[in-house]
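Participant: the following block contains a protein sequence and its predicted model.
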Amino acid sequence: MERELPTSLLMFIASRAAANRVFQALHDTGFDDLTIAQSRLLMGIDPDGTRLSVLADRAQIAKQTATALVDKLEASGYVERVPDPADGRARLVRMTARAESAIPLARAEEERIEAEWRRHLGAARMRQLRAALTALREITDPYGRSWALGASCRPGYPQRARIMVAAQTETAAPVTKTADPARNPAPSVRARGSLRS
């Protein structure tokens, strides 16, 4: 008798398909020099910029890999390095206007995916799916508690999660880390949205 696929794998398949759709939509609209690995790193950038070490932790990659990705993103005009106002010796990685211009395109594709899934499952089953996945965040989301304290509707998490899962297939094996919000602070809420929509 054939073994049923684990629920986690079923979620991964759907997540990867959605991430690939968003990524392809960006490519089709002119962002064809952006890789999944690079977009994975972009998901962790805060509105005012983020230190490279924090980006590496959020993307679960080695700092050396993060440095190489940021170098390529900077050369392509997606990010810039700026002084950290809190520490003159440190630098922050910040998204440029070019990266920000991809946000509405990513969100539009997400809305198309949601509508397609709703048509396929029906409105009631889609609500049940969302309710079940939201409940699972209580035991699977390392940032869930901090987000619930004032950012329960963080626009960033769903897209960030999809891109990060999809990127696992492109990048080298991730660095094993404990999901510790103190070491991997969640990205701050973007008032005008983000690629982490």
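Facilitator: That came through, no problem.
Participant: C-alpha only now, for contacts and for neighbours.
Facilitator: Noted.
Participant: middle-most residue in this protein, spatially?
Facilitator: Arg160 (1.7 Å; CA atoms, centre = their mean).
Participant: show me the helices in the chain, by range?
Facilitator: In the chain, the helices defined using DSSP state H lie at 7-28, 36-42, 52-59, 63-75, 97-100, 103-121, 123-140, 144-148, 157-167.
Participant: looks like the residue nearest to the centre of the chain contacts Ser39 (just checking).
Facilitator: No. Using CA atoms under 8 Å, Arg160 is not in contact with Ser39, being 9.2 Å away.
Participant: quick revisit: looking at the helices of the chain, which is closest to Gly88?
Facilitator: Gly88 sits nearest to helix 52-59 of all the helices of the chain, at 14.8 Å, using CA to CA.
Participant: chain center to that closest one, what's the gap?
Facilitator: Put simply, helix 52-59 sits 12 Å off its chain's centre (CA atoms, centre = their mean, to the nearest Å).
Participant: so which bits of it are buried?
Facilitator: Leu52, Ser53, Val54, Leu55, Ala56, Asp57, Arg58, Ala59 (16 or more other CA atoms under 10 Å).
Participant: take the one below as the second:
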Amino acid sequence: MAERAGDAASSGGGAGFELPLLLFAGFRSIIDEMHRELAVQGHPEVRPAYGYALQAVGLDGATASELGRRLGVSKQAAGKTVERLEGLGYVERADDPQDGRRKLVRLSPRGIDVLARSAAGFDRVRAQWVRVLGAERVAALESDLRTMAAADAFRLDASSWFNG
């Protein structure tokens, strides 16, 4: 096994286990930078999992059951996340205008603000990568990742995938 890893490294490629670790480290560096920025901008309590949940709520809102399905967690787990987000002021509950028996979770102005700041922050982080690596390399990296990523790779249940 060590010989194979050494052979891969000596032929200009890394060992197979390095690729997912490097991809994850890149992901982590982007997410960590985003959360440092958000903390400075008035959102110090935001965690990566909250971003997935806020995206899953979306502009139209969602019930706890819908949120659970979108995130790949139980209705109860989604409910706990909603309670945390509501306590932090990122979402609010409202009667569903189409079905008075249901409650919708909706983004509050604070929730919309953090998503807008996140989008702008991701643009800044990408621009930093372009400054360091060059526009062509970043575009090639993005293109290559689009080619290699599964069609359903952009799912909101990533936090539940990491947590088991």
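Facilitator: Good, I have the coordinates. Not measured: the values here are computed from a predicted model.
Participant: circling back to that earlier point, let's have the helices of structure 1 in JSON lines, adding distance to Pro174 of structure 1.
Facilitator: Listed next are the helices of structure 1 as JSON lines, based on distance: least, CA to CA, whole Å:
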{"stretch": "helix 7-28", "distance to Pro174 of structure 1": "16"}
{"stretch": "helix 36-42", "distance to Pro174 of structure 1": "11"}
{"stretch": "helix 52-59", "distance to Pro174 of structure 1": "8"}
{"stretch": "helix 63-75", "distance to Pro174 of structure 1": "10"}
{"stretch": "helix 97-100", "distance to Pro174 of structure 1": "24"}
{"stretch": "helix 103-121", "distance to Pro174 of structure 1": "25"}
{"stretch": "helix 123-140", "distance to Pro174 of structure 1": "18"}
{"stretch": "helix 144-148", "distance to Pro174 of structure 1": "22"}
{"stretch": "helix 157-167", "distance to Pro174 of structure 1": "10"}
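Participant: which elements pack onto the lengthiest strand in structure 1?
Facilitator: For structure 1, the strand with the greatest residue count under DSSP state E is strand 87-95. With contacts defined as 3 or more CA pairs under 8 Å, 6 or more residues apart in numbering; DSSP states H and E, the packing partners of strand 87-95 of structure 1 are helix 52-59, strand 79-84.
Participant: which one, of those, ends up nearest to Arg137 of structure 1?
Facilitator: Arg137 of structure 1 lies closest to helix 52-59 among those, at 17.2 Å (CA to CA).
Participant: thinking again about what came up before, right, and the helices and strands packed on strand 87-95 of structure 1 - which one's nearest Asp46 of structure 1?
Facilitator: Among those, the nearest to Asp46 of structure 1 by CA to CA is helix 52-59 (9.5 Å).
Participant: how far apart are that closest one and its match in structure 2?
Facilitator: On superposition with structure 2, the mean distance recorded for helix 52-59 of structure 1 (mean CA distance after the TM-score superposition for structure 1) is 1.8 Å.
Participant: can you check which part of structure 2 that helix sits on?
Facilitator: Aligned using TM-score structural alignment, helix 52-59 of structure 1 spans residues 64-71 in structure 2.
Participant: what's in contact with that stretch?
Facilitator: With CA atoms under 8 Å, 6 or more residues apart in numbering as the test, stretch 64-71 of structure 2 has contacts from 52-53, 56-57, 74-79, 82, 104-105, 156-160.
Participant: buried subset of these as a PyMOL selection?
Facilitator: If you want just the buried ones from those in PyMOL, going by 16+ other CA under 10 Å, the selection is:
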select buried, resi 52+53+56+57+75+77+78+79+82+104+105+156+157+159
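Participant: still on that earlier bit, export the helices and strands packed on strand 87-95 of structure 1 to CSV and tack on distance to Ile113 of structure 1?
Facilitator: Listed next are those as CSV, based on distance: least, CA to CA, whole Å:
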stretch, distance to Ile113 of structure 1
helix 52-59, 24
strand 79-84, 28
